[in-house]
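> I would like to see how this sequence folds:
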Amino acid sequence: MIMDSFRAVILAAIQGLTEFLPVSSSGHLVLPQTLFGWEDQGLAFDVAVHVGSLLAVLWYFRLEVRAILGDWFASLVSRKHTENSRLGWMVIVATIPAVLAGLIFNDFIELHLRSGYVLATTTLVFGVLLGLVDRYAKHGKQLADITLRFAIIIGLAQAVALIPGTSRSGITITAALMLGLNRSDSARFSFLLSMPIIAAAGSYKLLELIEGSDPVAWNFLAIGAVVSAVTAYTCIRLFMSWVERMGMMPFAIYRVLLAAVLFWVLAS
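Reported below is the predicted structural model:
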């Protein structure tokens, strides 16, 4: 019982800390499972940590979400758009490619791309790409400058994140930086974009859980949800306060080192 609770805390903390950082949460979750021989945490636990992560990002951006939703719904009636309503539409447009890709390619990814070497390779490749874009791209645009083309490109990038090790936040931030957004607005748009996709993924997993017959250990799910929410909120808050000053290079370097560790673990 103590060991199961300890494992739940560790895995939920890893999920919460890495869900919104551009470092690949799946790359981190495979390490304790491989090193300690832990079994997969299971579908119910995945749902719990998704709920925790979603609550964290919703709470941090609650004022912005309220303004965006209010203006978006008002625009449906008045046909007049504000910066917030436009941003709402951009989030919707950018979400569509990942949803479609998930429906079309989910089974293929589960069967063919959930290997340790794929995970390590994508951790490395997209980490290097993040560093290059952060170093050489111009970062002068703001959220108000996001166009339909921007939203589609960032949405296509988010669809690529279905491949394990890519990092959803990492590749959407990379795409936003490549298009010229400043670092803090790139992160902000990535976090806003995470809400519908985390909700969709959590709902899909919840449906699988309801249709299944496995017993549910509610105490472990509660631990997972709470720890994931607290660590994710802390992570978002620190990241948003630091990102403009320190940039993405520390995360790019960290990803390269993580990939090296993953390759070493897989080869040993």
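> contacts, neighbours, all on C-alpha from now
Fine.
> For the helix or strand encompassing T234, name the packing helices and strands.
Element membership for T234 (DSSP states H and E) is helix 218-246. When contacts are defined as 3 or more C-alpha pairs under 8 Å, 6 or more residues apart in numbering; DSSP states H and E, helix 218-246 packs onto helix 2-19, helix 43-60, helix 183-211.
> of all the ones you listed, which lies closest to W89?
Nearest to W89 among the helices and strands packed on helix 218-246 is helix 183-211 (11.0 Å), distances taken as C-alpha to C-alpha.
> ok and that closest one relative to helix 218-246, angle-wise?
If you take axes from the mean of the first three to the mean of the last three C-alpha atoms, to 10 degrees, helix 183-211 sits at 170 degrees to helix 218-246.
> picking that back up, and the helix holding T234, which residues are buried?
Neighbour-count burial for helix 218-246, counted by 16 or more other C-alpha atoms under 10 Å, picks out 220-236, 239, 243.
> ok, now how distant is V128 from I223?
35 Å (C-alpha to C-alpha, to the nearest Å).
> Kindly report the same for S115.
Counting by C-alpha to C-alpha, the gap from S115 to I223 is 28 Å.
> and among the helices and strands packed on helix 218-246, the most buried is which?
Highest mean neighbour count among these (mean count of other C-alpha atoms under 10 Å): helix 43-60, with a mean of 23.
> What helices and strands are in contact with that helix?
Short answer (3+ C-alpha pairs under 8 Å, 6+ apart): helix 43-60 packs on helix 2-19, helix 183-211, helix 218-246.
> Which strands or helices does the shortest one pack on?
Meaning helix 2-19. helix 25-36, helix 43-60, helix 218-246.
> now the other sequence, so there's something to compare against:
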Amino acid sequence: MTLFHLFVVAAIQGLTEFLPVSSSGHLVLLPALTGVADQGLAIDVAVHVGTLFAVVLFFWKDVRIALLGSARLLRGKVDTPGAFLALCLLIATIPVAVVGFVIHLAGWEDAMRSVVVIGWTMLGFGLVLYWADKTGSSEKTAEKWSLKDATIMGLSQALALIPGTSRSGITITAARRLGYDREGAARLSMLMSIPTIIASGTILGLDVVKSANWSVARDWLIAAGFAFLAALLALSFMMRLLRSVSFTPYVIYRVILGMVLLVYAYS
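Sure thing, here's the model as predicted:
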């Protein structure tokens, strides 16, 4: 792959992974609309790893608390805020891990990677995000996360396996409807992304190891580095913007892109 191609793929993944606009949808559209070669599994894993390190670094305080709590959770104790946070993250990850594993085994990924599917999900779930953001209350903060809410947000996260839905978008939508303020909804969504990215990266990584194509090691490192920087930029931008602006700008972008894709697909 050329350096420019690596940069484009990494920028798309890094900038859209945490914004509610669907990174998987944009990555599918890149080869579908431009005709460039698909980046392949190895690069997919690389950009996932890059975004993983970015979100861990950005939310390190919360991640550290969850890691320390995980040690207590493994001993069967849920007696600290960290252990409870770790339990909530575990529960929220189970639905997407199970559904993702089934889809992977059944080989259904390609059936969902179409411009039509992405157009409808981009448009439809964008409008749902707008509705949830405008009608949801803001009575809860991230510190009020409950097992019930973690389960509901986890179930919604499984929908993000359909390209164009957006993992962050659908979990933020669920959180806003559950009454979390915008910053809390985004923060919980980002924390939920960590075990989810690890799970999806592990599945993709196993396939890469099977192919054992180590000639792309340089490309892998470059893509991971670019994605890391792009993801940090996107996280910083969104979390700062939420202090004064709603999710409406992302909704507008989703609706316009969805309509353009549908016109393109059906014309």
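> before we move on, the earlier item: kindly calculate the angle that the helix or strand that the helix holding T234 of the first structure is followed by makes with helix 25-36.
Using DSSP H and E, the next helix or strand after helix 218-246 of the first structure towards the C-terminus is helix 249-267. Counting by the same axes, to 10 degrees, helix 249-267 of the first structure lies at 40 degrees to helix 25-36.
> how close does helix 249-267 of the first structure sit to the second structure?
For helix 249-267 of the first structure, the mean deviation from the second structure after alignment is 1.6 Å (mean C-alpha distance after the TM-score superposition for the first structure).
> buried stuff in that helix?
249, 251-256, 258-260, 262-263.
> Which one of the residues you listed is nearest to A161 of the first structure?
Out of the buried residues of helix 249-267 of the first structure, the member with the shortest distance to A161 of the first structure (by C-alpha to C-alpha) is R255, at 15.1 Å.
> Once you drop chain neighbours, what's closest to the closest one?
Nearest in space to R255 of the first structure, with sequence neighbours left out and distances taken as C-alpha to C-alpha, 6 or more residues apart in numbering, is G127 at 5.3 Å.
> how much space between that neighbour and S167 of the first structure?
Distance of G127 of the first structure to S167 of the first structure, computed by C-alpha to C-alpha: 9 Å.
> Leaving out chain neighbours, which residue sits closest to I43 of the second structure?
W220 is the one closest to I43 of the second structure (C-alpha to C-alpha, 6+ apart), at 5.7 Å.
> who touches the one you found in this structure?
42-43, 46 (C-alpha atoms under 8 Å, 6 or more residues apart in numbering).
> In space, not sequence, find me the middle residue of the second structure.
R167 (4.1 Å; C-alpha atoms, centre = their mean).
> doesn't S24 make contact with that residue?
No: judged on C-alpha atoms under 8 Å, R167 of the second structure makes no contact with S24 at a distance of 9.1 Å.
> Return every residue with contacts to both of those two.
Taking C-alpha under 8 Å, 6+ apart as the criterion, R167 of the second structure and S24 both touch E17.
> returning to that earlier point: nearest to T82 of the first structure, out of the helices and strands packed on helix 43-60 of the first structure?
helix 183-211 (16.6 Å).
> in the second structure, what residues pair with the closest one?
The aligned range for helix 183-211 of the first structure in the second structure is 182-210, by TM-score structural alignment.
> Equivalent analysis for stretch 56-71 of the first structure, please.
Counting by TM-score structural alignment, stretch 56-71 of the first structure corresponds to 54-69 in the second structure.
> if I look at the residue in the first structure sticking out farthest from the centre, how far off is S85 of the first structure?
In the first structure, counting by C-alpha atoms, centre = their mean, S78 sits farthest out from the average C-alpha position, at 33.5 Å. Per C-alpha to C-alpha, S78 of the first structure is found 11 Å from S85 of the first structure.
> Likewise for D214 of the first structure?
42 Å.
> got a list of contacts for stretch 224-236 of the first structure?
8-9, 11-21, 45, 48-57, 59-60.
> tell me the average deviation of it from the second structure after fitting.
Here stretch 224-236 of the first structure, set against the second structure after superposition, deviates by a mean of 0.5 Å using mean C-alpha distance after the TM-score superposition for the first structure.
> Out of the helices and strands packed on helix 2-19 of the first structure, which gets nearest to F191 of the first structure?
Nearest of those to F191 of the first structure, taken as C-alpha to C-alpha: helix 43-60 at 7.1 Å.
> Show me the contact partners of the closest one.
With contacts defined as C-alpha under 8 Å, 6+ apart, helix 43-60 of the first structure is touched by 12, 15-16, 19, 65, 191, 195, 198-199, 201-203, 205-206, 208-209, 216, 220-222, 224-230, 232-233, 236-237.
> Now with 6 Å, please.
202, 221, 224-225, 228-229, 232-233 (C-alpha atoms under 6 Å, 6 or more residues apart in numbering).
> No more questions from me, cheers.
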